[in-house]
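In: My questions are about this predicted structure, shown below with the sequence.
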Amino acid sequence: MTSTDPEAKVRLIEDARAKVMARLRNLPMTGSAAQHTHAFSMGLIGRLVNGEPMPDDLAERYARERREIDDNNHLRTMLQALIDNLNSEIAEANRQAAPARLAALNDRLHALVDAARAQVALLGHARDAEAAVQAGAAEAWMRLSELGNEYAALRNRQQGLVQEYLGDPHRAGTLVRRYGLIANLDEVWPGWYEYATNQHYDPAPWPHEDGRPYDGQQGRDYLIWLADTPTARPWVPTVRQLEQAEEDHKRMTGLRHAERARATAEERARSNQPDPAPVRVSYRGEAA
């Protein structure tokens, strides 16, 4: 493999796999050795009951057909193994291409959000279809719906790339949902982590159904919210940036917890109250 371009490398391996798969499809379906023996026997019986003589080269004929079947089956096994190896090569090439693909998605995202902001400016104060029609901005409203669909497709592609890179759908979903949509989520939704970890209810600032904030990060209404919230910084980070964002958040969360614990201890010391006894928690998460 001589290509250093990740995308070109993926295409080369996919082309190679397509050729092998075509060769595999063109192999005759010869069946197993047992199936051949049965078919050969039934053909011989048919000739004998019709009064034909036993062939003098019976053994040679049977052995020749068996060799052809064995050769065909060995080739089939080898081609399937080659396809499996090429699939592994493609998976690794896709992993290598993921950073560049995510970076390209990030560029597309910023262009898409800029386009959405331009359409929202045409809406004026209209924020629903009826108001948009009355304001003479029906085309802008329709264009925002199209951009919303493009945005959803872009985010689905992002999720697929991260999942493909990590090989773990659950972790990929968690990373993208928490750190991969808005770079400064702590600023625009300060209570997001407490909400995500069921510590307390703090609704997201964008339009969404009650209890389903992450489902609201799609479509036209979300794009309008982004346009109306210039402090929000949407992004498509690389996997390394996602992992770094997670590490940074854990570190800051730890510092905040330590600061709260210190402040609580100081307050108790000033009021001469003893520290509370540790609470034993049952496996159900309830105080025992």
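Out: Received the coordinates, thanks.
In: Every contact and neighbour count from this point should use C-alpha atoms.
Out: Noted.
In: Quick one: residues contacting Leu82.
Out: Contacts of Leu82 were listed using Cα atoms under 8 Å, 6 or more residues apart in numbering, and they are Val20.
In: For Tyr201, see how far away the residue nearest to His208 when sequence neighbours are not counted is.
Out: Spatially, and ignoring its direct neighbours in sequence, His208 is nearest to Gly216 (4.5 Å; Cα to Cα, 6 or more residues apart in numbering). With distances taken as Cα to Cα, to the nearest Å, Gly216 is found 16 Å from Tyr201.
In: next up, a second structure to put side by side with the first:
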Amino acid sequence: MSYPRVQRAAADNEFYTAALEQLPGYQQAHATAEQAEQLLRELISPSMTLPSPLSTGIVTGEWLDAVAAHRQALSDLEARRAALIELRDTARATLASLPVLYADIMLGELNAALAPVISTGREICAGLHGASTPREVLDAGTDAVRAWSNLAPVVARYAKVRAAQFAVMAEFSDETQMAKSTINTDRRASDLLVANLDEISPSWRNPARDYNGNLMWSAPWPADDTEYFVWLVTSDARPWVPTLAQLDQQHRDRADPIQGVIATTVIDNPLTTTSPLGAPA
């Protein structure tokens, strides 16, 4: 991952920034890069104060000493500049490597950040009285309309958590592809979003086709972002931000269903720290 990409992701997304700040070595590398850049901006080229002998016709020892000192000062300045540039670039390279080296820590932090978003979404959706579309909300009355309007900032926060997750996963194309179906192209049909997708839609990975080649599968969730979020927090879906280790375990469970039952039992135990959070999508 390049430093500019990390910088852009952090500048636009507070969830990404908060997760990044938890990584080992981040604070030191960030402080070093910032200080080196500041010192580079403060470097000042030395100037000569004595007039040239060409204007006076006299070559003095004082002038020779001044020239020697000036050239030494220029040499020192370039040495400082080179050292600071090297230090800054090394610190930036370190920062760029952290989201890859410690991807599971970042993903775990984002998974934790998802929990309050889901919790808030569920509290708000309780006021919808079962409505899940704008038309149904209008029919449900004033309280439901108010609740629906309160969903917008929560849905926006959910989207930011996902954007931060995808920024991390951008460096792991194989894992991202394995989390999807090679047949089903629905953008939300992914292990990256819902932990129990196999339960929600058992045929999502390998949907059948009719005689015309069309997929015989329909998404259990709505297409609209707000309606999808309502579905997510009110259904049996278990939204999560999985770590790479959890994704790997999930793929292993599919290959070995018996072992998968054991693993799922452990994951679902509320006393474990790896249980997927029920968060909104």
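Out: Happy to help now that I have it. All values reported here derive from a predicted model rather than from experimental measurement.
In: Would you mind reporting the TM-score between them?
Out: In this superposition the chains share a TM-score of 0.63, using TM-score structural alignment, normalised by the length of structure 2; 217 aligned residues with a Cα RMSD of 3.4 Å.
In: can you point me to the longest helix in structure 2?
Out: Taking DSSP state H as the criterion, structure 2 has its longest helix at helix 61-101.
In: The next helix or strand after that one packs against which elements?
Out: Using DSSP states H and E, the helix or strand that directly follows helix 61-101 of structure 2 along the chain is helix 103-125. Other helices and strands packing on helix 103-125 of structure 2, by 3 or more Cα pairs under 8 Å, 6 or more residues apart in numbering; DSSP states H and E, are helix 14-20, helix 142-149, helix 151-169, helix 225-234, helix 244-255.
In: neighbours around Ala113 of structure 2, how many?
Out: Other residues lying near Ala113 of structure 2 total 21 when counted by other Cα atoms under 10 Å.
In: counterpart of it in structure 1?
Out: When structure 1 is aligned by TM-score structural alignment, the residue opposite Ala113 of structure 2 is Arg108.
In: likewise Asp191 of structure 2?
Out: Under TM-score structural alignment, Asp191 of structure 2 pairs with Tyr179 in structure 1.
In: Can you verify my assumption that that match contacts Asp248?
Out: No - under the criterion of Cα atoms under 8 Å, Tyr179 of structure 1 makes no contact with Asp248, lying 10.5 Å away.
In: For those two, work out which one has more neighbours and name it.
Out: Using other Cα under 10 Å, the more surrounded residue of Tyr179 of structure 1 and Asp248 is Tyr179, with 23 against 12.
In: how far away is the more buried one from Gly173 of structure 1?
Out: According to Cα to Cα, Tyr179 of structure 1 stands 10 Å off from Gly173 of structure 1.
In: Enumerate every residue touching the counterpart of Trp225 of structure 1 in structure 2.
Out: With TM-score structural alignment as the criterion, Trp225 of structure 1 lines up with Trp231 in structure 2. By Cα under 8 Å, 6+ apart, the contact set of Trp231 of structure 2 is 132, 221-222.
In: next one: Leu86 of structure 1
Out: Contacts of Leu86 of structure 1 (Cα under 8 Å, 6+ apart): 13-14, 16-17.
In: and the aligned residue in structure 1 for Gln249 of structure 2, what does it touch?
Out: In structure 1, the residue matched to Gln249 of structure 2 (TM-score structural alignment) is Gln244. Residues counted as contacts of Gln244 of structure 1 (Cα under 8 Å, 6+ apart): none.
In: And for Gln35 of structure 1, the neighbour number?
Out: 11.
In: Which strand or helix spans the aligned residue in structure 2 for Ala22 of structure 1?
Out: Mapped onto structure 2 by TM-score structural alignment, Ala22 of structure 1 lines up with Gln38. Using DSSP H and E, Gln38 of structure 2 maps to helix 26-42.
In: Now do that helix: which elements does it pack against?
Out: By 3+ Cα pairs under 8 Å, 6+ apart, helix 26-42 of structure 2 packs against helix 61-101.
In: Measure the mean distance from stretch 142-154 of structure 1 to structure 2 post-superposition.
Out: Superposing on structure 2 and averaging over aligned pairs (mean Cα distance after the TM-score superposition for structure 1), stretch 142-154 of structure 1 comes out at 1.1 Å.
In: and what of stretch 103-114 of structure 1?
Out: Stretch 103-114 of structure 1 sits 2.7 Å off on average (mean Cα distance after the TM-score superposition for structure 1).
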